[in-house]
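# The following block contains a protein sequence and its predicted model.
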Amino acid sequence: MYLKNAWYVAGWSKDFERTLKAETFLGEEIVIYRREDGSPVALEDACPHRKLPLSKGNLKGDTVECGYHGLTFDCSGTCVSAPTQPGKIPGRAVVRSYPVVDRYRLLWIWMGDPALADPDTIFPIENFDNPEWGYTEGGVLDIECNYLWIVDNLLDPSHVAWVHVTSFAGAGTDDQPLDVARTERGVIVSRWIYDRPPSPYYADLVRFEGTCDRLQHYEMCFPAIGLNKSVYTPTGTGGPDAAPDDKTYINISYNFMTPIDEDHSRYFWFQHRNTDPRDKAISEKMNAGARMAFEEDRTVLVAVHKGMKHKQTPNIDLGLDAGAKLFRLHLKRLIDQEAAAATAAAAQ
């Protein structure tokens, strides 16, 4: 169900401190905290004695003490103290540790083989340190649905015409043809819409008057990271082969889906734009608009998850589902390959 050898967003870096925080990712219970030097630690949230969550214990220096009988574990998950039997630490008193890295204001966690966890493979945020680009605070939503329904939604430019009427919708979003392309990191569903008014969300943000040429670029990357790029440029200056105009407005919405379990997902996002890097009012307005739109998505996705999980009759697919189906197909192949490799390694 999940691709384990991949980086997932565990949360916003600012939300993890010198306290034991219980989390669930990919169906696994995890406790996260920070060392005295501020670096992050993630451990299996279960003492190996009677499986009391370590998050119910005590943080002592850089170690975690179980709140039941005092078994104490270091940052690698090794037991370093067993107070009830001094000098006799059980050999099997070990908990799993997970690689974690702070980057882009986010804390990332690797759920698979720690030996394969390369921080250089964390999804790149272009222009993150570019002082000419502005960004929003971002946010997080817990959604009662499987993460793949969110993935499908973020590969579907057409739904905005009905779900986001007052924000991302606009002329051409309901019937213009879509282009689907596979890349090394996932799938892109996109289209140019020509000589139409900007969508309501962007009407006050673009730096030109009149109609526009508009790009909807919906990209999903493995394991479940969405890059939605909105490009608005004066009519006659857009298109796949057009050079950027000096008035071209670009906003990129970064969307990070982290599965909690089969029926619950955590959705993180922030936006990055090529204008107004220091305008806090614009950032706050954009963030509020995005949150409103994502709440609209949540309402639909919770109902979709429930309907598909308990469907009484077969569902159908539409042409607009091509990108989502392609992504799911290749994600499943990666998951199957990973499982086969793990089975082969265990047999050796």
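Thanks, I have the structure now.
# rest of the way, CA atoms for contacts and neighbours
Noted.
# ends of stretch 165-185, how far apart?
31 Å (Cα to Cα, to the nearest Å).
# How far off centre is it?
Distance, stretch centre to chain centre, for stretch 165-185: 20 Å (Cα atoms, centre = their mean, to the nearest Å).
# Give me the buried positions along stretch 57-66.
Within stretch 57-66, the residues that count as buried by 16 or more other Cα atoms under 10 Å are 57-59, 63-66.
# Turn those residues into CSV, including distance to Val140 and secondary structure.
Output for the buried residues of stretch 57-66, formatted as CSV (distance: Cα to Cα, whole Å; DSSP: H, G, I helix; E, B strand; the rest coil):
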residue, distance to Val140, secondary structure
Gly57, 27, coil
Asn58, 28, strand
Leu59, 27, strand
Thr63, 29, strand
Val64, 28, strand
Glu65, 30, strand
Cys66, 30, coil
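# Would you mind measuring the gap between the ends of stretch 97-117?
12 Å.
# now do stretch 134-153
End-to-end distance for stretch 134-153, by Cα to Cα: 26 Å.
# List the buried residues in that stretch.
Result for stretch 134-153 [16+ other Cα under 10 Å]: buried residues 134-136, 138-140, 143-153.
# Other residues contacting that stretch?
By Cα atoms under 8 Å, 6 or more residues apart in numbering, the surrounding residues in contact with stretch 134-153 are 159, 220, 224, 226, 257-259, 261-279, 283-284, 286-287, 291, 298, 301-302, 304-306, 321, 324.
# List buried members of the residues you listed by neighbour count.
Buried among the contacts of stretch 134-153 by 16+ other Cα under 10 Å: 159, 220, 224, 226, 257-259, 261, 263-277, 283, 286-287, 291, 298, 301-302, 304-305, 321, 324.
# alright, now check it against this:
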Amino acid sequence: MFLRNCWYVAAWSADIGRALRAETFLGENIVLYRQQDGSPVALENACPHRKLPLSEGNLKGDNVECGYHGLTFDCSGACIDSPTQRGMTPRRAVVKSYPVVDRYRLLWIWMGDPALADPDKILPVENYDDASWGLTDGGVMDIDCHYLWVCDNLLDPSHVAWVHVTSFAGAGTDEEPLNVEKTDRGVIVSRWIENKPPSPYYAKLVAFEGDCDRLQHYEMCLPAIALNKSIYTPVGTGGYDKAPVEETFINISYNFMTPIDADRTRYFWFQHRNSDPDNAEVSTFMNDGARMAFLEDKDVLEKVHLGMKHAKTPHIDLGLDAGAKQFRRVLERAIKAEANDHDVALTQV
């Protein structure tokens, strides 16, 4: 169901401090906090004695004290104190520790084998340190649906015309065919739409007048990260083989889906644009528009989840589902390969 040897977003970095914070990711209960030097920590949120959540205990320096009998664990998950029987700490008094890294204002967590947790495998955000690019504040919301329904949605440009009438003012469909491309990190669904008016939402953001060429680039990367790139450029300057011109407007919406369990998804996002880096009004407009759109998605996807989970008749696929089906196949193969590697490792122990 889940790919584990990869990085997921656990939280906005600014939201994790010295308080013990209980979370669930991929069906595993985790407690997050920061050490006194600011370093993040993620531990299994269950004392090995009677499984009281460690988040119900106390932070003592950089260590977590269980609120039941005082068993105390350091950031590696080792028990360093057992007040009721000092000197006789049980060997199995340990909790799982998860690698965590701060990057791009986000806290990332590795849910698989800690020995494989390479921070360089975190998806790069191009131009993140380029001062000429503007960032939105971003956001987070929980959606009561399986994370793959969110992934499907983010590989489907067509739904905008029906779901996002308020936020993006529709304009999601076009007769131009979609290109589906498999990459080394996932799937891209894209198309250039030439010599047409800009969509109503982006018409307020581009710096040129009149019609445009525009790119819809919907990319899904393992394990569940979407890059929705919108490029708006004067007529005649767009195309897969053409470099941006001075007037070209580029916006990339980064979307990070972290499964809570089989029925819930935590959804993080922010936008990154190649203009107006210090324009708070533009950033607020884009952030508000994105949040409104994602709330519209949430309403639909929660009902899709229930409908598909409790379906009484077979469902069908449409041509627009090609990218989503391709990504699911890529993910399924990665999950199976991970499971096979795990089984081989066990036989070698």
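Done, it's in. From a predicted model like this one, the values you see are computed outputs, not experimental measurements.
# Work out the TM-score between the chains.
Remark: TM-score between the superposed chains equals 0.98 [TM-score structural alignment, normalised by the length of the first structure]; 348 aligned residues with a Cα RMSD of 1.0 Å.
# from the buried ones among the contacts of stretch 134-153 of the first structure, which ones fall inside strands?
For those, the ones inside strands are 220, 226, 257-259, 261, 264-273, with DSSP state E as the criterion.
# Max pairwise distance over the residues you listed: which two?
Spatial extent of those (Cα to Cα) is set by the pair Asp261 and Arg273 at 32.6 Å.
# before we move on, what SS does the counterpart of Leu148 of the second structure in the first structure have?
Leu148 of the second structure maps onto Leu148 in the first structure, with residues paired by TM-score structural alignment. Using DSSP: H, G, I helix; E, B strand; the rest coil, the structure places Leu148 of the first structure in helix.
# ok, so what distance separates Leu148 of the first structure from Val9 of the first structure?
Taken as Cα to Cα, the span from Leu148 of the first structure to Val9 of the first structure is 16 Å.
# got it, and Arg214 of the first structure?
From Arg214 of the first structure to Val9 of the first structure the distance is 30 Å (Cα to Cα).
# Then Ile32 of the first structure?
Per Cα to Cα, Ile32 of the first structure is found 13 Å from Val9 of the first structure.
# So these two - more neighbours on which side?
A count of neighbours by other Cα atoms under 10 Å puts Val9 above the other of Ile32 of the first structure and Val9, at 26 against 23.
# which residues touch that one?
106-109, 256-258, 268.
# got TSV for the residues you listed, with distance to Ile193 of the first structure too?
Listed next are the contacts of Val9 of the first structure as TSV, based on distance: Cα to Cα, whole Å:
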residue	distance to Ile193 of the first structure
Leu106	34
Leu107	36
Trp108	36
Ile109	38
Phe256	26
Met257	28
Thr258	32
Phe268	28
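# Closest one of those residues to Asn315 of the first structure?
Met257 (24.3 Å).
# out of everything not next to it in sequence, what's closest to that closest one?
Spatially, and ignoring its direct neighbours in sequence, Met257 of the first structure is nearest to Tyr267 (4.8 Å; Cα to Cα, 6 or more residues apart in numbering).
# residues making contact with stretch 263-278 of the first structure?
9, 11, 128, 131-147, 249-260, 282, 287, 305.
# Which of these fall in helices?
Of the contacts of stretch 263-278 of the first structure, the ones assigned to helices by DSSP state H are 147, 282, 287, 305.
# just those now: which is nearest Asp174 of the first structure?
Of all those, Asp174 of the first structure sits closest to His305, with 23.2 Å by Cα to Cα.
# so who does the residue most central in space within the first structure touch?
For the first structure, the residue nearest the mean C-alpha position is Phe256 (1.2 Å; Cα atoms, centre = their mean). By Cα under 8 Å, 6+ apart, the residues touching Phe256 of the first structure are 8-9, 224-226, 267-269.
# hmm, back to that, please narrow the buried residues of stretch 134-153 of the first structure to those residing in strands.
Per DSSP E, the subset of those in strands is 134-135, 139-140, 143.
# Export these as CSV, with columns for distance to Asp241 of the first structure.
Below are these laid out as CSV (distance: Cα to Cα, whole Å):
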residue, distance to Asp241 of the first structure
Gly134, 26
Tyr135, 27
Gly139, 34
Val140, 36
Ile143, 38
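# of all the residues you listed, which comes closest to Val100 of the first structure?
The closest of these to Val100 of the first structure turns out to be Val140 (Cα to Cα; 18.9 Å).
# how close does that closest one sit to His272 of the first structure?
Distance of Val140 of the first structure to His272 of the first structure, given as Cα to Cα: 16 Å.
# next one: Ile193 of the first structure
Separation of Ile193 of the first structure from His272 of the first structure (Cα to Cα) stands at 22 Å.
# now swap in Glu296 of the first structure and tell me
For Glu296 of the first structure, the distance to His272 of the first structure equals 21 Å [Cα to Cα].
# Same check on Thr166 of the first structure?
For Thr166 of the first structure, the distance to His272 of the first structure (Cα to Cα) stands at 21 Å.
# ditto for Pro124 of the first structure
From Pro124 of the first structure to His272 of the first structure the distance is 13 Å (Cα to Cα).
# same question, Met220 of the first structure
Taken as Cα to Cα, the span from Met220 of the first structure to His272 of the first structure is 17 Å.
# what do you get for Asp336 of the first structure?
34 Å.
# So Ala169 of the first structure is in contact with Ile193, correct?
No: using Cα atoms under 8 Å, Ala169 of the first structure makes no contact with Ile193, being 12.0 Å away.
# Under the alignment, what does the residue nearest to the centre of the first structure map to in the second structure?
So Phe256 of the first structure corresponds to Phe256, using TM-score structural alignment.
# Over to Lys51 of the first structure?
The alignment partner of Lys51 of the first structure in the second structure, by TM-score structural alignment, is Lys51.
# How is that match assigned, secondary-structure-wise?
When classified by three-state DSSP, Lys51 of the second structure comes out as coil.
# Could you tell me how many residues sit around it?
So Lys51 of the second structure, with other Cα under 10 Å, has 11 neighbours.
# show me the contacts for the residue in the second structure sticking out farthest from the centre.
Distance from the centre of the second structure peaks at Gly87, with 44.0 Å (Cα atoms, centre = their mean). Not one residue lies near Gly87 of the second structure by Cα under 8 Å, 6+ apart.
# Can you verify it is assigned to a strand?
No: counting by three-state DSSP, Gly87 of the second structure is not found in a strand; it is coil.
# How much space separates it from Asp278 of the second structure?
Distance from Gly87 of the second structure to Asp278 of the second structure, by Cα to Cα: 59 Å.
# got it, and Tyr8 of the second structure?
In this structure, Tyr8 of the second structure and Asp278 of the second structure are 29 Å apart, going by Cα to Cα.
# Where do the helices of the first structure begin and end?
Listed in chain order, the helices found in the first structure under DSSP H are 147-154, 160-163, 280-309, 322-347.
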